[in-house]
Each structure stands twice: as C-alpha cells, then as structure tokens.
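Colleague: Build me a model from this:
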Amino acid sequence: MTKTVLISGAGVAGLTLAHWLRRHGFTPTVVERAPALRDGGYKVDIRGAAVEVVRRTGILEQVRERRTDVRAGAVVDRSGKRVASMNGDSFGGREEHDAEILRGDLTRLLFETTRDEVDYRFGDAIAALDGTSVTFSSGRTETFDLIVGADGVHSRTRELAFGPESGFVHDMGYRVAICTVPNHLGLDREELTYVSPGRTTLVYSTAGQTTAKAMFLFTEPAGIDESDPRRALREAYAGQGWEVPRLLEAVADAPDFYYDRLAQVRMDRWSAGPVALLGDAAYCASPASGQGTSLGLVGGYLLAGELAAAGGDHETAFAAYEARMRPFAERNQKLGPANVKRMVLSSSGQVRMSMVMLGVMSRLPGRDRMMAAMMAPLHKAANAIEIPDYATRSQHP
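Modeller: Here you go, the predicted model:
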C-alpha cells in the first residue's frame, strides 16, 4: 500500500499536496531546487473553488489578513494621465469571497502547516528516475512509492517521465517579465496600467511593501535575441512612453527578475506508472488566465483526496484525479488566449478605442455591474468543479 510520496516542487501545488497527504496519513517528502522557500513574488488571486480549499486547509483567515489590499486601479496614457479609474476589486475582477495575496505569502502559509511534519529538502532536485528509484542532484538515491511532479511549466519530472517539453508546452506568442522596482511613483496600494500596441506595462504597490512590482506583457519580440532576457526586454520596449524608460533602468539591477514566454501545458494523460503531474507541470493555464494558483490549490487537494479514497491504489487514484480535474483545468485554460488579447492590444486603433471605452465606462453609474459582466466567464470557470469532502485520518494508510 502506498505510503511514501516524493513531491518535486515547493510551490502552491506541491505544498497543498504535501499538506493534504499528511492529513490523510501519507508520508510526503518535498524536494525543491531553490535553496529556500521562495518569498515575495507577484500577486495572485484565489477564486471560486480554490477559496474552499484554502478554508479547509485552515489558512483562510491568515490569507485574508495578508491580502494585498490594492484599493484602486487605473489605466494611464503616454503622459501619465489617468484615462480610467476604478476600485481595486473591480479592476482585478474579484468577487466578494475571492482573495488576492502575494505568491510568497501564500506559499509561506502553506509551508507553515506542515514544516514540522514533512521532510523538506531545499537546494536539491530530481536528476534521474528509474521506476520508483530517484537519483537526486546531490547524488543521493532513494526509492519512494509514488513521485509527483509539481515543478512548474518547465517540469524536469515531466521531461524524465513523459519526454521533452516541446511536445507539451505550447507557446502563446507572448512574453512576460516581472521584477521588483523602486516605488518612485509613490503608489499606495494602487495599480497603474499603460497600454501601447503590442506592449502592456503594469506597476503596483501592496499593503506593507515599500517597493513596487512591475510587469511587462508583450507580443513575441520578433528579430530580438532572447538569450539575454534583460536586454531583450529593453529592446522590445525601446521608445515606449510613460514611466517605461525609468522602469527599464530599475530592471537592470532587480535581483528577482523573471522572464519567460506565456505558454500552456496540454497533455493527453497526467500520469505514467507511479509518476503523476500536478499544477503547471500538467495543465498550466498561463498567467493570462488568472487561474494558475487556483488550479494548483484545487489539484493538490484532489490528488491527495483521491489517493486516500483509493486506499493508496495509485492507478485508481490517478484516474479519478484526472477525471475530476481535467474538465476544470481545460475550462480555465480557455480563459488564457481570450484574456491576453484583451490585455495586449495589437494596433494603435485598438488602443485608442479601448481607452475611449474604458474612460466612458469608468464614469458611468453602473460601471461595477458592467465590469462584473465582463468577468463572468472567469468566475464561472473558477467555480466549475465540486470539491469533495474526503475523510482524513491521523495515521498512515
């Protein structure tokens, strides 16, 4: 009977799985390539069914205490004039029970639920798989009953068990860059967005932070060498208005600079023998979907619950997990392509029309209702799954 489970990746999905495996009596081990838990990070939303998972995990109150508290959002033009403004929840498309939190704060809360009960191994990674025998980068070799890859869109576990990522990772034709920048605009829990053809720039501050975060979302930079991501970003944004030149100066020294393509992971199956995939490694919806964190939370809960329900029979559990999770994941993946086309406009005409429409809408009495109608597909997708109430046990199965 299954007892030991190796989880590759100490992100939202992996930590959620570790928590619920322990609640169900399993013995999880988490290996993470980074030398420590990743703090900070971009703000993320917890929506719909994922809110219930967080509540059952016992951290909903702490999540709400650490909310970003972004109170307002605005779209600005090249000169910095606010074209449209609205409250933070409307701007972020959040409903009453949704929660926005920094990714690092969420992972810290999840980690604290099991830090004394789970074997966490930071600064190491899976180097090779031979059935259930795992060789780590550190040179250690161990055997586990099951192995779960929760190690992101560029999953090493997936590569070892299923093959090269080129067969599963689908480029959406956009790039994203994120980093911490000085809050030279003096933002106080506010988010500003600047849009130009093929280029969108966001800057925001959150509660308790003296710095700001910047995000650059743009179409694939044709003809630009991306081997040096910071240089590629500067070239892609050359000649942009507003505060972009000053933000690009800050990028040069940002210690947490992140650059990647927007992509989705699509696979015919999420398990192979004793190896299963979870979160972005299996069904990345891309940051444009707004649902990556929620998919990780729900997926981790379901996988642990199905393993418990099947008494550790992984073939039965993996099949049940995929049957429950796949329709939900695929529905949320559909949000990504549509959302990114609204976030990154392709022509000057689209930008002008969008600015006019946003300006008019932000001044109308029913603007919150109109925004809610625009965000309805997101909220329907976020709630498009039933969260089973799996019984938990205190001893190992």
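Colleague: When you work out contacts or count neighbours from here on, use the C-alpha atoms and nothing else.
Modeller: Will do.
Colleague: Which secondary structure elements does the one helix or strand residue 180 maps to sit against?
Modeller: Following DSSP states H and E, one finds residue 180 within strand 169-181. Here strand 169-181 touches strand 212-219, helix 244-251, strand 258-265, going by 3 or more CA pairs under 8 Å, 6 or more residues apart in numbering; DSSP states H and E.
Colleague: would you list those in JSON lines and tack on distance to residue 171?
Modeller: Shown next, in JSON lines, are these (distance: least, CA to CA, whole Å):
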{"stretch": "strand 212-219", "distance to residue 171": "11"}
{"stretch": "helix 244-251", "distance to residue 171": "24"}
{"stretch": "strand 258-265", "distance to residue 171": "4"}
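Colleague: so of these, which one's packed in deepest?
Modeller: Compared across the helices and strands packed on strand 169-181, strand 212-219 shows the largest average neighbour count, a mean of 23 (mean count of other CA atoms under 10 Å).
Colleague: after that one comes which helix or strand?
Modeller: Reading on from strand 212-219 to the C-terminus, the next helix or strand found by DSSP H and E is helix 229-236.
Colleague: That next one versus strand 169-181: what angle between them?
Modeller: Note on geometry: by axes from the mean of the first three to the mean of the last three CA atoms, to 10 degrees, helix 229-236 and strand 169-181 are set 90 degrees apart in direction.
Colleague: Can you point out the buried residues in helix 229-236?
Modeller: Neighbour-count burial for helix 229-236, with 16 or more other CA atoms under 10 Å as criterion, is recorded at 229, 230, 231, 232, 233, 234, 236.
Colleague: and this one, so I can compare the two:
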Amino acid sequence: MGAALLRDLVPAVIGVLVRRGADFASAEDAVQEALIRALETWPDDPPRDPKGWLVAAAWRRFLDAARAESSRRGRELAVETRAAPPADPTPAGDDTLRLYFLCAHPSLPPAAAVALTLRAVGGLTTRQIAEAHLVPESTMAQRISRAKKRIAGLRLDQPGDLGAVLRVLYLVFNEGYGGDVDLAAEAIRLTRQLAALTDEPEVAGLLALMLLHHARRASRTGPSGRLVPLAEQDRSRWDTGLIAEGVAILQTALARDRLGEYQAQAAIAALHADAPSTSETDWTQIVEWYDELLALTGSPVVRLNRAVAVGEADGPQAGLTALADVDPGLPRHTAARAYLHERAGDLEQAGELYAEASRTATSVPERDHLTREAARVRHLLRR
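Modeller: From the prediction side, this is the model:
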C-alpha cells in the first residue's frame, strides 16, 4: 500500500479514537505515531486489514500516553474501561468530513489551519509539513500544537463551515512545492476525497479549478525557475488529460445551477485552457465570467483581473478605463497598467511602470520577470 493510500485512512482512524473517548489532540498524536510505525513495517509485512491495524496501534499508543501522563488513578481507570469498546456505527466518511471542518475552524489562523489539515486529514508528518513550508520542524510543531490547543474544547460533531474548508484547501494548493511533498498534488488528493463525501457543486468547482491550473504547471517556469507568463507558455506541455477531467467536472457542477466563486474561477481557467493561443482566447466570455465572479465576491483582485481581460476583449484603452476604478495600492496594479500601456503603444510609460512594479513585487520570480519586461521595453524604445 502506498503512502498516499495509507494517509487516506488517517481521518477515519482519528474519528474512531475520538468516538472511543480520546480528545482530538491526543487522538491525532497517537495516529501520527501509528502512521510512522506503519510506514516503517508495512513494506515488509503488510496487514490484511490496514484500517484495523492502524486503529489498534493508535489506540494502544493513546492508552500508553494517558497512563504515563495521568496523575489521578480515577482518570486512568476511566480510560482503561474504554480500552476495547465496539466501533461506533457512524460512517467513516462522516468522521473525515467532520475533521475537515474541525481543522478549518474559523478560530484558527490560515497558516495553522493549513498545517493541522495536512496532519490530521492528510496524514503528513510534522517534518514533511515543515519541509514543504520551508520552516524548521520545531517551528511547525509549535504551530500545530497551538492549533490543537485552540480547538481542544470543540466537539467533533459540531457543524462546520464548508467555505472555510475550501479556502484552506485552496491555500494548500497555492503553497506549491517544497521538501519531499508536492502540496499542489496533496491539495488535489484531499479535494478529491472531500468531493467524494459531499455533492456540493462548489467542492467540484474547486477540484476543477485545481486540475485546470495544475495542468499548466510544467510550462509556468523555465529551466532556471524563470517565470513564464501565460502568453509565452508552450501549450503543448499542458496536460490535456487533467484539462479534460477538470472541464468535465466543471460542466457537471455548473449544470446544478448553484454558481459559486470556485466554479466561476474554474470557468475562466477552462477558457484559457481551451484556447490555442492568447490571441485566440474568448476574452469576451472571460469578461462575462469575471462579471459573475465580481458579483459573487466583490473582490478588488477580481476587479483588477477583469480590467486586464477587458483590455484584451475591447482594447487597451478600455482596459485602462476599467483599471481606473481599481485601488492603485493593490498588488500587481502597477504591472497591469504597464502591460496595458504597452499594448496601447505608450512604451515610455510602460517601461517606467514595469520598473516601478518590479520594486514592489511580492516574490523574487515576479520581480525578475518585471525587471526583464522593463529592460525589454526600454530596448524597444532605443531601436
């Protein structure tokens, strides 16, 4: 059994321990220890009942920890009397869904919710999560510990916020890659799992969005990590299988007629994926989807992206007019102005704006890309 398939069992096993009387933090710790042991022993001696093996191993570790930490015999006896109760008939899927809600609880900061979701639902070790986020293991351990303490008093059967769960999964997806864990792939795995537990169209919309973005991953950067903008990407490197799957999932979700922001974003991504080139993209329809998305979210980032799309559909001057209604302090606002001014033929202004945007870029690849754009436009001016 592969590590990813093994990790699929983790939420259900945590749920069994909680139903037997363990608190969430102790149950999660015990399952993590059992998971590490499984990864060490299963390749040579795989069990016939993987879930049963994990439940038994985690429950033993929970009891050992409870005995070691208990300072009162009464508490220890109470734990021992629960040593082998029959499993609750609650479906394992219910446990997993409740864990999603618990780990994405609104009381948790986004970074903590992401880390806790990767551990409790994803089954990753603290070391793997730390490496993926490029932080020391001790730092990640503290983050997870604080998160577990914050939700310690919450019951597993409390209603959850699906929107918060989807936001956390999208954050995981956008973390990208680090260490030996591909967080984008992990987010897709977890979202597939969530989609199997609920028929909410927005879950399908998020899965479609992830697949459509992931399909273009190989073309987004050059050999040295250089950022490659959409217009310059080699579309022959896009994963047509992922695109077809994402489009099919999106179409099924849209047919439910319960539009949400992830479905609208996925529709925009699908239009980009369907186009043979930037010039052949259906920009008019993209603007229409941005209108839908703006109505749903009111997001200034959506308004910014819509202005760029308007510039493609109706010309750069129309795009600049739309951009004038967007907060100029928004990240990438200056870069968008630079692009639209270049499209309008105002190379001097575009060069100055590209240079200005590079100084406020939020990442090194973005800064380097904008610096190159400024140099390219200035070179055109000297010709």
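Colleague: TM-score, when you put one on top of the other?
Modeller: Scored against TM-score structural alignment, normalised by the length of the second structure, the superposed chains reach a TM-score of 0.27; 162 aligned residues with a CA RMSD of 6.2 Å.
Colleague: quick one on the thing from earlier: list just the one of the helices and strands packed on strand 169-181 of the first structure that sits closest to residue 160 of the first structure.
Modeller: Of all those, strand 258-265 sits nearest to residue 160 of the first structure, with 15.8 Å by CA to CA.
Colleague: Tell me which other helices or strands the closest one touches.
Modeller: If you count contacts as 3+ CA pairs under 8 Å, 6+ apart, strand 258-265 of the first structure packs onto strand 169-181, helix 280-283.
Colleague: Give me whichever of the ones you listed is most buried.
Modeller: Scoring these by mean neighbour count under mean count of other CA under 10 Å gives helix 280-283 as the most buried, with a mean of 28.
Colleague: Leaving out sequence neighbours, find the closest residue to residue 143 of the second structure.
Modeller: Leaving aside its sequence neighbours, residue 143 of the second structure sits nearest to residue 112 (CA to CA, 6 or more residues apart in numbering; 6.1 Å).
Colleague: what's the burial count for the one you found?
Modeller: By other CA atoms under 10 Å, the residues close to residue 112 of the second structure number 23.
Colleague: helix or strand for it, which one?
Modeller: According to DSSP H and E, residue 112 of the second structure maps onto helix 110-116.
Colleague: got it, and residue 84 of the first structure?
Modeller: According to DSSP H and E, residue 84 of the first structure maps onto strand 82-87.
Colleague: got the buried residues for that strand?
Modeller: Going by neighbour count (16+ other CA under 10 Å), the buried part of strand 82-87 of the first structure is 82, 83, 84, 85, 86.
Colleague: Now for the fourth one: which residues touch it?
Modeller: Right, residue 85 of the first structure. Applying CA atoms under 8 Å, 6 or more residues apart in numbering to residue 85 of the first structure gives the contacts 72, 73, 74, 75, 362.
Colleague: Only whichever of those residues are buried, select them in ChimeraX.
Modeller: Restricted to buried positions by 16+ other CA under 10 Å, the ChimeraX selection for the contacts of residue 85 of the first structure reads:
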select :72,73,74,75,362
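Colleague: Among the contacts of residue 85 of the first structure, which lie within strands?
Modeller: 72, 73, 74, 75 (DSSP state E).
Colleague: quick one, what contacts the last one?
Modeller: It refers to residue 75 of the first structure. Contacts of residue 75 of the first structure by CA under 8 Å, 6+ apart are 82, 83, 84, 85, 192, 193, 194, 195.
Colleague: one more time with 10 Å
Modeller: 81-86, 91, 191-195, 202, 355, 358-359 (CA atoms under 10 Å, 6 or more residues apart in numbering).
Colleague: List just the nearest of those residues to residue 122 of the first structure.
Modeller: residue 202 (32.0 Å).
Colleague: wait, residue 379 of the first structure sits on residue 294?
Modeller: No - under the contact definition of CA atoms under 10 Å, residue 379 of the first structure does not touch residue 294, with a separation of 11.6 Å.
Colleague: quick one, which of these two is more surrounded?
Modeller: Ranked by neighbour count (other CA under 10 Å), residue 379 of the first structure and residue 294 place residue 294 first, with 26 against 20.
Colleague: For the stretch 1-150 of the second structure, which segments count as helices?
Modeller: Here the stretch 1-150 of the second structure has its helices, by DSSP state H, counting those that start in this stretch, at 3-7, 10-20, 24-41, 50-69, 73-80, 92-103, 110-116, 126-132, 137-150.
Colleague: With respect to residue 250 of the second structure, which of these lies nearest?
Modeller: Here helix 92-103 is closest among the helices of the stretch 1-150 of the second structure (CA to CA), at 21.8 Å.
Colleague: so the closest one versus helix 24-41, what angle?
Modeller: Inter-element angle recorded for helix 92-103 of the second structure and helix 24-41: 120 degrees (by the same axes, to 10 degrees).
Colleague: Going along the chain, name the strands of the stretch 101-250 of the second structure.
Modeller: Along the stretch 101-250 of the second structure, counting by DSSP state E, counting those that start in this stretch, strands occupy 177-178, 181-182.
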